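J.: pasting the structure only:
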């Protein structure tokens, strides 16, 4: 059977299943998700073995360390997936919630009710944890999901989907609620994103190239972020001990993520005091530092930063440093070079903090906290389906509420239009 027909069949199966999960009770949805979590615990050794096959093949192909890190499943990461599912179960079910209600002069009541979107298509690369995270969220929000993971993680994803589908069958739910496209060819993605009427929303998760390809070719609405060029501005009124810890965490804790800091901006008033110790700590951890001319005068042992570097999402232990005059220049830099993802200020000045929150137009803006915290789990949303930098429908980490839409409901007692 040709790829086009295979994808069409899978999408039809998901569409049919979406009717069943949309009307499922909260208790049933929670039971399914908890059963998924239990099976992950039971099958963790099998999952790790399947993942080792993917990791070994990826290494043989010379895939970057950043992608290898995203691809690798460990006991800790499986435990995090399980905890994410348990967090989703603990969250309130948004489906059926009436968000507002008002009375019209003719006596009818008009309101808005949260309902599932329908079928969510998720296209992602070498991150098998996404398979579990998005399934739990989509299911709790009453949606079916069509998953298309990267070829690098195909063995891991097949093993995970087998577990998820078993949980659905055990609870007598249509197993098309979780549909996985195991076709590695690029054509599979291009056929999938044409299926308007069967798939209601596409969420691409991966590199900028993947996201641009999906956005440019999709006939279905797309929620996305192209890249995470994230900044931290260390203000002259910052607690420098705090600033050092926050900046170190934002760059080093997991550099291959979209919310890792790529450029650190430092107020010139405190640069000579702050930079030597901070940059030494970065260097000792293996961070390659690229600095502006002012940075090099303070700490000569760094590479020159280029104009193009300020636009880069490194996803690696590489960091740009720029010394700026003040908060105005810092905000100007973020406005020009940023990607509207995650940006932070370290300051003890209340007015500057509020100004930064107002003027920096990103999906999440932080005061005295690491950009690495831009995450559904960290925000209390449960495991997220992605971080959107769009401004329509959803922005920032997408949790349960963002996986629903609203419809108008009207309660009357015989009203007609005159």
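T.: Yep, that arrived. Everything quoted here is computed from the prediction, not taken from an experiment.
J.: make it CA atoms for all contacts and neighbour counts henceforth
T.: OK.
J.: I'd like to know which elements the longest helix along the chain is packed against.
T.: Counting by DSSP state H, the longest helix found in the chain is helix 3-22. Applying 3 or more C-alpha pairs under 8 Å, 6 or more residues apart in numbering; DSSP states H and E, one finds that helix 3-22 makes contact with strand 119-124, strand 144-148, strand 178-180, helix 186-192.
J.: take a look at this one as well, against the first:
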């Protein structure tokens, strides 16, 4: 795998020098300051490339912007309302501009209204560090009592509703404000942030959009943009829902292997692929990540490696961001499946045989604590994760391991 690092631009607390010292090979970034639905102009793309290409002292870094995460799909496109046709035209133009700049891999998602959703951004773990957490009871308390969505109680098991009532009754005003802020945080690095009233207004726009309708709108979007990406030699890769189950009555349509199969087969092209995020997909106990990698292998264009620990085996349940080699996903088996696919692609002569990967999220540890970095993106926590993942990759690449594996197979 090609080792990359997500960078949010000059305001990111992780600097270019940090990435170099971490030993990464490429950079994942985006133009978060540009409103969704508008064109990414060549000058803005070039500015970000220049920022990545030099250290703080102005000397060349040797790093390049290799993956876009994310080129957002606007809410108008998802709903097929308002300026959605203009937004699709602008998306195509942005792809043209990114391709002309030499950037060929585009990660995006099709989650309605909210992007990744957490109830806690600094949840204390046993060793004293902190991590992000989704608590289904806290979320139900938000949905039923703070958002006050009509008939929200009907979307939760009775015992969750009861616990949500009890928890809300004991919740301080400060915790209520924190919960609202955490859930409406929006895209990582984004300047777009929703208020409670804004969420209510957006929910009203989705009143008559079923999962089937949203899926049809997604396919219509892909039918427009994938031919452009294919002509340009680009790879688009959809990120899964996070968490991978419906929230606030909204459909989520990229949560399972079957969801991916439906979308990838509907617009069958080498340019239409998947971002395999082991953390997002790993929240569901019915998602077998190594098996999903094997099933989707030829269409996996980008990989996020992180791990989560579930509180239960409920489909819609609580979880926290665990260490990269802990949690409920067998990370060693997943990396083996990825590297097997890379070897197959290399033997086939594919130019994209090396799949870009980034260590996703991380726990706040050591000097990360109190630094107030972008939630989920501490420097040291991600570096620790990358080092662990790199160790597994190096082992699988070692000739002695290959000899032992051959002996076992024989």
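T.: Looks like it arrived, so ask away. These numbers come from a predicted model, not from an experiment.
J.: Superposed, what's their TM-score?
T.: Remark: TM-score between the superposed chains equals 0.30 [TM-score structural alignment, normalised by the length of the second structure]; 213 aligned residues with a C-alpha RMSD of 7.2 Å.
J.: Tell me the first helix or strand C-terminal of the longest helix of the first structure.
T.: Using DSSP states H and E, the helix or strand that follows helix 3-22 of the first structure towards the C-terminus is helix 26-42.
J.: What angle do helix 3-22 and that following helix make with each other?
T.: 120 degrees (axes from the mean of the first three to the mean of the last three C-alpha atoms, to 10 degrees).
J.: Buried residues, helix 26-42 of the first structure. List them.
T.: 26, 29-37, 39-41 (16 or more other C-alpha atoms under 10 Å).
J.: now those residues in CSV, with distance to residue 278 of the first structure?
T.: Below are these laid out as CSV (distance: C-alpha to C-alpha, whole Å):
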residue, distance to residue 278 of the first structure
26, 49
29, 48
30, 46
31, 48
32, 48
33, 44
34, 44
35, 46
36, 44
37, 41
39, 45
40, 41
41, 41
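J.: Do a quick rundown of the strands in the stretch 201-350 of the first structure.
T.: Here the stretch 201-350 of the first structure has its strands, by DSSP state E, counting those that start in this stretch, at 201-205, 230-234, 261-267, 288-291, 303-304, 318-324, 342-346.
J.: Now the strand or helix carrying residue 56 of the first structure: buried residues?
T.: Using DSSP H and E, residue 56 of the first structure sits in helix 44-60. By neighbour count with 16+ other C-alpha under 10 Å, helix 44-60 of the first structure contains the buried residues 44, 47-48, 50-52, 54-55, 58.
J.: Packing partners of the helix or strand following that helix?
T.: Following helix 44-60 of the first structure in sequence order, the next helix or strand is helix 65-71 (DSSP H and E). Packing partners of helix 65-71 of the first structure (3+ C-alpha pairs under 8 Å, 6+ apart): helix 44-60.
J.: tell me what the helix it packs on is packed against?
T.: If you count contacts as 3+ C-alpha pairs under 8 Å, 6+ apart, helix 44-60 of the first structure packs onto helix 65-71, helix 75-90, helix 154-170.
J.: if we can go back for a sec, out of the strands of the stretch 201-350 of the first structure, which gets nearest to residue 358 of the first structure?
T.: Evaluated with C-alpha to C-alpha, the strands of the stretch 201-350 of the first structure place strand 342-346 nearest to residue 358 of the first structure, the distance being 12.1 Å.
J.: For the stretch 151-300 of the second structure, which segments count as helices?
T.: 158-170, 173-183, 196-205, 211-231, 257-266, 278-282, 289-296 (DSSP state H, counting those that start in this stretch).
J.: re the thing from before, just send the buried residues of helix 44-60 of the first structure back as a markdown table, with distance to residue 66 of the first structure too.
T.: Shown next, in a markdown table, are the buried residues of helix 44-60 of the first structure (distance: C-alpha to C-alpha, whole Å):
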| residue | distance to residue 66 of the first structure |
| --- | --- |
| 44 | 23 |
| 47 | 21 |
| 48 | 19 |
| 50 | 20 |
| 51 | 16 |
| 52 | 16 |
| 54 | 15 |
| 55 | 12 |
| 58 | 12 |
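J.: Now the two most distant members of the buried residues of helix 26-42 of the first structure.
T.: Distance extremes for the buried residues of helix 26-42 of the first structure: the farthest pair is 26 and 41 at 22.8 Å, using C-alpha to C-alpha.
J.: Quick check: residue 357 of the first structure vs residue 407 of the first structure, distance?
T.: 32 Å (C-alpha to C-alpha, to the nearest Å).
J.: How about residue 148 of the first structure?
T.: Taking C-alpha to C-alpha, one finds residue 148 of the first structure at 29 Å from residue 407 of the first structure.
J.: Residue 179 of the first structure too?
T.: 26 Å.
J.: More neighbours: these two, which one.
T.: Taking other C-alpha atoms under 10 Å, residue 179 of the first structure and residue 407 do not tie; residue 179 has more neighbours (22 against 12).
J.: Leaving out sequence neighbours, find the closest residue to the more buried one.
T.: Nearest residue to residue 179 of the first structure in three dimensions, chain neighbours excluded: residue 146, at 4.8 Å (C-alpha to C-alpha, 6 or more residues apart in numbering).
J.: neighbours of the one you found, just the number please.
T.: 28.
J.: What of residue 47 of the second structure?
T.: Neighbours of residue 47 of the second structure (other C-alpha under 10 Å): 12.
J.: Tell me how far it lies from residue 65 of the second structure.
T.: 11 Å.
J.: Likewise for residue 139 of the second structure?
T.: In terms of C-alpha to C-alpha, residue 139 of the second structure sits 36 Å off from residue 65 of the second structure.
J.: follow-up on the earlier one: with distance to residue 230 of the first structure and mean neighbour count as added columns, please give the helices and strands packed on helix 44-60 of the first structure in a markdown table.
T.: Putting these into a markdown table (distance: least, C-alpha to C-alpha, whole Å; neighbours: other C-alpha atoms under 10 Å) gives the following:
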| stretch | distance to residue 230 of the first structure | mean neighbour count |
| --- | --- | --- |
| helix 65-71 | 17 | 18 |
| helix 75-90 | 24 | 18 |
| helix 154-170 | 30 | 20 |
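J.: okay, those helices in a markdown table with distance to residue 296 of the first structure next?
T.: Listed next are those as a markdown table, based on distance: least, C-alpha to C-alpha, whole Å:
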| stretch | distance to residue 296 of the first structure |
| --- | --- |
| helix 65-71 | 28 |
| helix 75-90 | 39 |
| helix 154-170 | 45 |
